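Student: Predicted coordinates and the sequence they were generated for:
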Amino acid sequence: MRVEIWSDIACPWCYIGKARFEKGLAAFAHRNDVEVVHRSFELDPARAKHDTAPVVEMLAKKYGRTREEAQAMEEHVASNARSEGLEYRTEGRDHGNTFDIHRLLHLAKARGRQDELLTLAYRANFAEERSVFDQEVLVSLAVEAGLDEPEVRRVLEDGTAYADEVRADEREAAELGATGVPFFVFDRTYGVSGGQPAELFTQALEQAWQGRKVTAAAAGNADTCDADGACEVPAAAVEG
């Protein structure tokens, strides 16, 4: 059985959702028969390559909030991450264009190291003092994941390398109706939107395994990051 996960490294709910999905998968009796494929989805594709901005500033502008309210939004997401055993920095993170990261993830997929690179990139972006929008950081992460440094540099220098693969993933997401991430598709029969609880992922795996043709999406795409580059949180998180 194949599980496809559309996500973006800039999306905190994707970071959290990956951890929750892996817990759900661990509880699934047929977990050894599941192939997981990570697919590309850019939250902010129109942003210029070197145009980065602090996350809190981006959230305040997107939602028309004060800086304090935007910071509270980050704290809410951080609380969810920490409840899953994930580290999460609420200060000093940047938001930017992730196209090069997606291209490297396709290289990593071709070399059998996709999950390793994705895990390292999430950790660098959300837990560590390393900007994934810096080319040298990307090279370092890719090498740490087991990729060949000269090949990594060639891909980064050639803006067309794996670009078609990224665009194909994004077209497919649109065809499937995905407007935010994370978006999980189980054997092309069952869809789940958002960083849902681990138990729901186990249930989805079981239903897909049984061959039920069902579609399930979280109401309002809660706990997702949208295609405008922002991440949805309950209003109470910024008003309380």
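Tutor: Received the coordinates, thanks. Numbers count the residues shown, from 1 in each chain.
Student: Only C-alpha atoms from now on, for both contacts and neighbour counts.
Tutor: Noted.
Student: who does the helix ranked longest in the chain touch, helix- and strand-wise?
Tutor: Looking across the chain with DSSP state H, the single longest helix is helix 67-83. Here helix 67-83 touches helix 12-26, helix 55-63, helix 236-239, going by 3 or more CA pairs under 8 Å, 6 or more residues apart in numbering; DSSP states H and E.
Student: So what touches it?
Tutor: By CA atoms under 8 Å, 6 or more residues apart in numbering, the residues outside helix 67-83 that reach it are 12-13, 15-16, 56-57, 59-60, 87-90, 233, 237-239.
Student: swap in stretch 54-66?
Tutor: Looking at what lies outside stretch 54-66 - CA under 8 Å, 6+ apart - the contacts are 67, 69-71, 74, 91-95, 230.
Student: Going by neighbour count, list what's buried in that stretch.
Tutor: Under the neighbour-count criterion of 16 or more other CA atoms under 10 Å, stretch 54-66 has 55-60, 65 buried.
Student: same question, stretch 119-131
Tutor: For stretch 119-131, by 16+ other CA under 10 Å, it's 119-126, 130-131.
Student: same deal with stretch 32-47?
Tutor: By 16+ other CA under 10 Å, the buried positions in stretch 32-47 come out as 34, 38-44.
Student: In strands only, show me these.
Tutor: Those of these mapping onto strands are 38-40, per DSSP state E.
Student: Out of those residues, flag the one nearest to residue 180.
Tutor: Nearest to residue 180, judged by CA to CA, of those is residue 40 at 11.7 Å.
Student: hold the first one in mind and look at this next one:
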Amino acid sequence: MRVEIWSDIACPWCYVGKARFEKALDAFPHREGVEVVHRSFELDPGRAKGDIEPVLKMLTKKYGMSEAQAQAGEENLGSLAAAEGLAYRTRDRDHGNTFDMHRLLHLAKDKGRQDELIQLFYQANFAEEESVFGDDERLVSVAVAAGIDADDARRVLADPDAYADAVRADEREAAELGANGVPFFVLDRKYGVSGAQPAEVFAQALTQAWGERPAPLKIVQPEGDGAEVCGPDGCAVPQK
């Protein structure tokens, strides 16, 4: 079974939702049969790469709230993250364009290190003091920590077209599936779960999706010699 997760590194609910989903997945009896793929979704796709501002300032402008209200929201998110065992800096974080991080996540997918990289990007953005915005070498260092070759990461960052189509394809697909916010979880292209739901909701969705998977094909084999077939090594020659 495949679970696809549309998310953005700048999304705190994606950070919390990933932890809740993984709690359910770790307890799922068929865990080894579940493939998880991370898909790209930008919360602020129109923001220029060099346009970086404090999170509180962004929140007050985007939602028309006071700075005190924005700070209270951050404190609440910090408490929810802590309940999932996650570190969360409630002050002095930056907000910026995440397109390059999504391109690196597609590189990491090709290298088999996608889950490692997205978790380290979340940690860097939400828990560490050094900003992940505006410095390519900061992104390279995070990629290296996830097991990506530094030169490979630099080549992607130096080429604005590298994996750009893959990111845009993910975003188009999200729109086609009806996702207008993240996190958005799609299980075997049958069920969609929107938001950072409790682990119990994810557990129920996993169980339901797994139970509706097609049954394995049963081969009808009569007793005695099997019928002749053609295979990779050619066709059996009939014997008199």
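Tutor: The structure has been received and is ready for your questions. Keep in mind it's a predicted model, so treat the numbers as computed, not measured.
Student: out of the contacts of stretch 54-66 of structure 1, which are buried?
Tutor: Here, 16+ other CA under 10 Å leaves 69-71, 74, 93-95, 230 buried among these.
Student: Now residue 157 of structure 2: closest residue in space, sequence neighbours ignored.
Tutor: residue 100 (6.7 Å; CA to CA, 6 or more residues apart in numbering).
Student: Could I get the full set of helices for structure 2?
Tutor: Under the criterion DSSP H, structure 2 contains helices at 12-27, 55-63, 67-83, 99-110, 114-126, 136-145, 150-158, 164-177, 199-211.
Student: Can you add distance to residue 6 of structure 2 and give those back as JSON lines?
Tutor: JSON lines is the format used below for the helices of structure 2 (distance: least, CA to CA, whole Å):
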{"stretch": "helix 12-27", "distance to residue 6 of structure 2": "9"}
{"stretch": "helix 55-63", "distance to residue 6 of structure 2": "22"}
{"stretch": "helix 67-83", "distance to residue 6 of structure 2": "19"}
{"stretch": "helix 99-110", "distance to residue 6 of structure 2": "11"}
{"stretch": "helix 114-126", "distance to residue 6 of structure 2": "12"}
{"stretch": "helix 136-145", "distance to residue 6 of structure 2": "20"}
{"stretch": "helix 150-158", "distance to residue 6 of structure 2": "21"}
{"stretch": "helix 164-177", "distance to residue 6 of structure 2": "7"}
{"stretch": "helix 199-211", "distance to residue 6 of structure 2": "15"}
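Student: Surely residue 196 of structure 2 and residue 183 touch.
Tutor: Yes. Between residue 196 of structure 2 and residue 183 there is a contact under CA atoms under 8 Å: 6.5 Å.
Student: shared neighbours, the two?
Tutor: When contacts are counted by CA under 8 Å, 6+ apart, residue 196 of structure 2 and residue 183 are jointly contacted by 13-14, 17.
Student: so how many other residues sit close to the aligned partner of residue 28 of structure 2 in structure 1?
Tutor: Alignment note (TM-score structural alignment): residue 28 of structure 2 maps to residue 28 of structure 1. The number of residues packed near residue 28 of structure 1 is 19, by other CA atoms under 10 Å.
Student: Could you find the closest non-adjacent residue to residue 28 of structure 1?
Tutor: Nearest one to residue 28 of structure 1, counting by CA to CA, 6+ apart, is residue 202 at 5.8 Å.
Student: got a list of what the one you found touches?
Tutor: Neighbours of residue 202 of structure 1 in contact, by CA under 8 Å, 6+ apart: 21, 24-25, 27-28.
Student: Out of those residues, which is nearest to residue 7 of structure 1?
Tutor: residue 21 (12.7 Å).
Student: Isn't the closest one up against residue 201?
Tutor: Yes. If you go by CA under 8 Å, residue 21 of structure 1 and residue 201 touch, sitting 5.8 Å apart.
Student: Roughly how far does residue 16 of structure 2 sit from residue 161 of structure 2?
Tutor: Going from residue 16 of structure 2 to residue 161 of structure 2 by CA to CA, to the nearest Å gives 31 Å.
Student: Please disregard the earlier target; I meant residue 137 of structure 2.
Tutor: Distance of residue 137 of structure 2 to residue 161 of structure 2, computed by CA to CA: 18 Å.
Student: So which of these two has more stuff around it?
Tutor: Each of residue 137 of structure 2 and residue 161 has its neighbours counted (other CA under 10 Å); residue 137 has more, 14 against 11.
Student: what residues are up against the most centrally placed residue in structure 2?
Tutor: For structure 2, the residue nearest the mean C-alpha position is residue 38 (2.9 Å; CA atoms, centre = their mean). By CA under 8 Å, 6+ apart, the contact list for residue 38 of structure 2 reads 4-7, 114-115.
Student: Identify, from those, the entry nearest to residue 188 of structure 2.
Tutor: Checking the contacts of residue 38 of structure 2 one by one against residue 188 of structure 2 (CA to CA), the nearest turns out to be residue 4, at 8.0 Å.
Student: show me what contacts the closest one?
Tutor: Neighbours of residue 4 of structure 2 in contact, by CA under 8 Å, 6+ apart: 36-39, 185-187.
Student: go on, residue 3 of structure 1?
Tutor: With contact set as CA under 8 Å, 6+ apart, residue 3 of structure 1 has these partners: 34-37, 184-187.
Student: Could you see which of the residues you listed carry over to structure 2?
Tutor: Counting by both residues aligned by TM-score structural alignment, their matches' CA atoms under 8 Å, the contacts of residue 3 of structure 1 that remain in contact in structure 2 are 34-37, 184-187.
Student: Closest one of those to residue 175 of structure 1?
Tutor: residue 185 (12.6 Å).
Student: which residue lines up with that closest one in structure 2?
Tutor: Per TM-score structural alignment, residue 185 of structure 1 is aligned with residue 186.
Student: Having no further points to raise, I will conclude here.
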